[in-house]
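Asker: No sequence on hand, only this structure:
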């Protein structure tokens, strides 16, 4: 393992982060479990950053990939592609967006980059609204709309970005307000911001901020924002890269918690739909999607193999009601973690919905973020046989818990018990 780590450091950039003091190599997985090169088994509560959505080595997906690879692996979008059209049809119907068109990419970063291209071309302006504490990807344009300093390595930008209040409910200047007052204050802030700027192309927002530590506004905030945006013709892009496909339990898409004024103009997706295969994409109304007046293709977006995986994975998700499972098992897990957190002084808050749960750690008796404690819990959890993630605006002091949506009640209890021991160890 040390040899592989040394080889990694010799050829991979320093800024490609690795978890754990002694990084692990995952060699195989099954269901909700994975194994490392030393033979240790772990319960996976992070799913390759919310990407292994259904299960590791899901037979339906591996079979679809194998069969398609045996026929043809690649063709590009220059040729008709049956699996791509079939998956696009299903996603368009599920999106809630009228007269929807779907463009496939290879990642969430590329999906958000495409959405920015469409919005700025459609509106004829390069001004973008984004949420504070947000994360939208790794590309130059995606970094330029990322409101989380830990993931924004440059201030240079191809667009002008203005940041809006509202993504974090329990910190910031409006934290002490009621939900209704919070929404009112954030809407007033948005109105004021728009009164001091030129035309804006779009607001892009995660319904639940992923890298930001699984924070979210009160339900209805983006519906209230939508009223303000529509009066000015400004588009709403819902970044569903982490919240889509039923992970939040209550809804299939995160935007549906803010649905009073209908669906967004665009939504972006990735991660879970491929269950590990590289799929991203944008759904938009036809008039927006078709606004580009130059040629464009995708070499790898819509690959027959990844589309076959997406179709099999989506079918499994719907037929086995994994959204309902996320709601039921996630509800039990979050209450169990809240009970644990109440007895651990370092836990400031346990939050989330469905199987998208954040545990925020602080120095006891304060509101001061404690990234060292989060790192220590991450290590202790791994030693106990549990893989989790971390994130947050305050120096990655939030533990991120996002297991595959097929998680059982017994596995939820197993993971909670390991995490309880890890939290108490600090």
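Answerer: It's in. Keep in mind that what you see is a predicted model, and the values were worked out from it rather than measured.

Asker: contacts, neighbours, all on C-alpha from now
Answerer: Fine.

Asker: Enumerate every residue touching the spatially most central residue of the chain.
Answerer: Residue closest to the average C-alpha location in the chain (CA atoms, centre = their mean): residue 242, at 2.0 Å. By CA atoms under 8 Å, 6 or more residues apart in numbering, the contact set of residue 242 is 50, 208, 210, 269, 270, 271, 272.

Asker: right, and the fourth one touches residue 253 too?
Answerer: No - assessed by CA atoms under 8 Å, residue 269 is found out of contact with residue 253, at 9.9 Å.

Asker: ok, structure two:
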């Protein structure tokens, strides 16, 4: 059974719609004032008047005033299967009634079983798995392993990249919007390849683009003193706006890396678990070079639980010589939920659903884009789709347009994300149980939001081609 055409969860509850009244403004405004008084100023929130989400079912969520939204962002690609998925809820509740926490100082049956499944799925031979609480911590661990294994703090990363918010992961973030400091324990060297349609190689064919980026990598390595530890790369850049190089680019990089003994870390925090539809892992679009040395994961596997981890071949994972534990990584409750979530995903072929419904959604978005003066490009694959916005009639990135569309989409009952170095890309990543009807509904809401944003910016709301 696949979820196409059916819903997970009853979707019961208030049906008041997304339009907000005075009482909503008052309730949300009061909570926002408390938020601003006690939480950091740099803690980003969406919307001019932020909202509180209180519960969800399937692909829908409700805010504190009962307004229902179709969720096309899933808590930043974290609600992978569905909100309130009964199988996950039952597994968490059952485990909560037994024991919540033990730490890695004790054996955990759930952690071993989950690690066994992930090791098999990773494609990495003789794999070892270490659980963390987040993608940031997973990437930190991967960088620790690579630098210890190679005896070097030199790291290659892609321009426009994002790998987390810790001190170390910020040090390999090539996106200035998310890099608050230039200080780092690492020496990071940035290479081309993360953005296909902008930059000095945008005019080239895919083959020429790959050749140019590979030559850039070769040239860079020829000028580096010392030995580079690893390349860390997102197969599709998440915060960067769902951008990527051509399929096979990382395979071409890998051939260069192998000649120098440099490790390949694939950051699958957002691309993993079948979200791209065509592949279970993002690295498999570059599979000519074989599996990576290290793979990091998080977000979707927990379906909202704080779960992340690292997979590496045994000699890399076991290279650390000091003692180490994880107090919260792979806890009984998170691994129980993740096991149920992963089982549901595999049993219901959600990767196939991402491919089928994602393909439909992309075609609908491309039709919408053809009629909007704001849209420069629709990109991505499966249920990981980006829409880049520009000032009407130009190629200039427009963060203003993205902000307007984000607000308008919410008014039309649709939650989406945004990203890109300039903040001008819409990020669309619904739970993988998305139905055909919901894909159509979301595309219609986005069409209306784009039209309203274009009108607000003083341009025509549409120029034909809006039919879905």
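Answerer: Structure's in. What do you need? On a predicted model such as this, the values are computed, not experimentally measured, just so you know.

Asker: Give me the TM-score for these two chains.
Answerer: Here the TM-score for the pair of chains, by TM-score structural alignment, normalised by the length of the first structure, is 0.99; 425 aligned residues with a CA RMSD of 0.4 Å.

Asker: Alignment lookup: the residue nearest to the centre of the first structure to the second structure.
Answerer: Under the alignment defined by TM-score structural alignment, residue 242 of the first structure corresponds to residue 270 in the second structure.

Asker: Helix or strand: which one has its match?
Answerer: For residue 270 of the second structure, there is no host helix or strand (DSSP states H and E).

Asker: how close does the residue nearest to the centre of the first structure get to residue 119 of the first structure?
Answerer: 21 Å (CA to CA, to the nearest Å).

Asker: repeat for residue 417 of the first structure
Answerer: Taking CA to CA, one finds residue 417 of the first structure at 46 Å from residue 119 of the first structure.

Asker: Neighbour count for those two, which is higher?
Answerer: Ranked by neighbour count (other CA atoms under 10 Å), residue 417 of the first structure and residue 119 place residue 119 first, with 28 against 18.

Asker: Is the more buried one in contact with residue 288, as I believe?
Answerer: Yes - if you go by CA under 8 Å, residue 119 of the first structure and residue 288 touch, sitting 7.5 Å apart.

Asker: Can you flag the buried ones in the contacts of residue 242 of the first structure?
Answerer: The neighbour count (16 or more other CA atoms under 10 Å) marks 50, 208, 210, 269, 270, 271, 272 as buried among the contacts of residue 242 of the first structure.

Asker: Restricted to helices, list those residues.
Answerer: residue 50 (DSSP state H).

Asker: in what helix or strand does the residue mapped onto residue 125 of the second structure from the first structure lie?
Answerer: By TM-score structural alignment, residue 125 of the second structure lines up with residue 98 in the first structure. Assessed by DSSP H and E, residue 98 of the first structure sits outside every helix and strand.

Asker: What is the equivalent residue in the second structure for residue 179 of the first structure?
Answerer: Checking TM-score structural alignment: residue 179 of the first structure goes with residue 206.

Asker: Can you get me a residue count around that match?
Answerer: 17.

Asker: close enough to count as contact, it and residue 246?
Answerer: Yes - assessed by CA under 8 Å, residue 206 of the second structure is found in contact with residue 246 at 6.0 Å.

Asker: Next, work out how far apart residue 450 of the second structure and residue 326 of the second structure are.
Answerer: 46 Å.

Asker: Please identify which of these two sits among more neighbours.
Answerer: residue 450 (29 against 14).

Asker: what's the counterpart of the more buried one in the first structure?
Answerer: Using TM-score structural alignment, residue 450 of the second structure sits opposite residue 423 in the first structure.

Asker: now residue 397 of the second structure
Answerer: Match for residue 397 of the second structure (TM-score structural alignment): residue 369.

Asker: tell me the helices in the first structure, going along the chain?
Answerer: Under DSSP H, the first structure gives helices at 2-11, 47-50, 59-71, 82-95, 108-123, 140-143, 179-194, 221-231, 286-289, 304-319, 322-342, 371-383, 409-424.

Asker: Include distance to residue 149 of the first structure when you put the ones you listed into TSV, please.
Answerer: Shown next, in TSV, are the helices of the first structure (distance: least, CA to CA, whole Å):
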stretch	distance to residue 149 of the first structure
helix 2-11	25
helix 47-50	19
helix 59-71	37
helix 82-95	31
helix 108-123	17
helix 140-143	10
helix 179-194	21
helix 221-231	23
helix 286-289	31
helix 304-319	33
helix 322-342	27
helix 371-383	15
helix 409-424	27
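
Asker: mind checking which of those helices is nearest residue 279 of the first structure?
Answerer: Closest approach to residue 279 of the first structure among those (CA to CA): helix 304-319, 6.5 Å.

Asker: so where in the second structure does the closest one end up aligned?
Answerer: Taking TM-score structural alignment, helix 304-319 of the first structure hits residues 332-347 over in the second structure.

Asker: Please list all residues in contact with the counterpart of residue 147 of the first structure in the second structure.
Answerer: Taking TM-score structural alignment, the alignment pairs residue 147 of the first structure with residue 174 from the second structure. Residue 174 of the second structure sits next to 157, 158, 159, 160, 161, 162, 190 when contact means CA under 8 Å, 6+ apart.

Asker: Cool, thanks, signing off.
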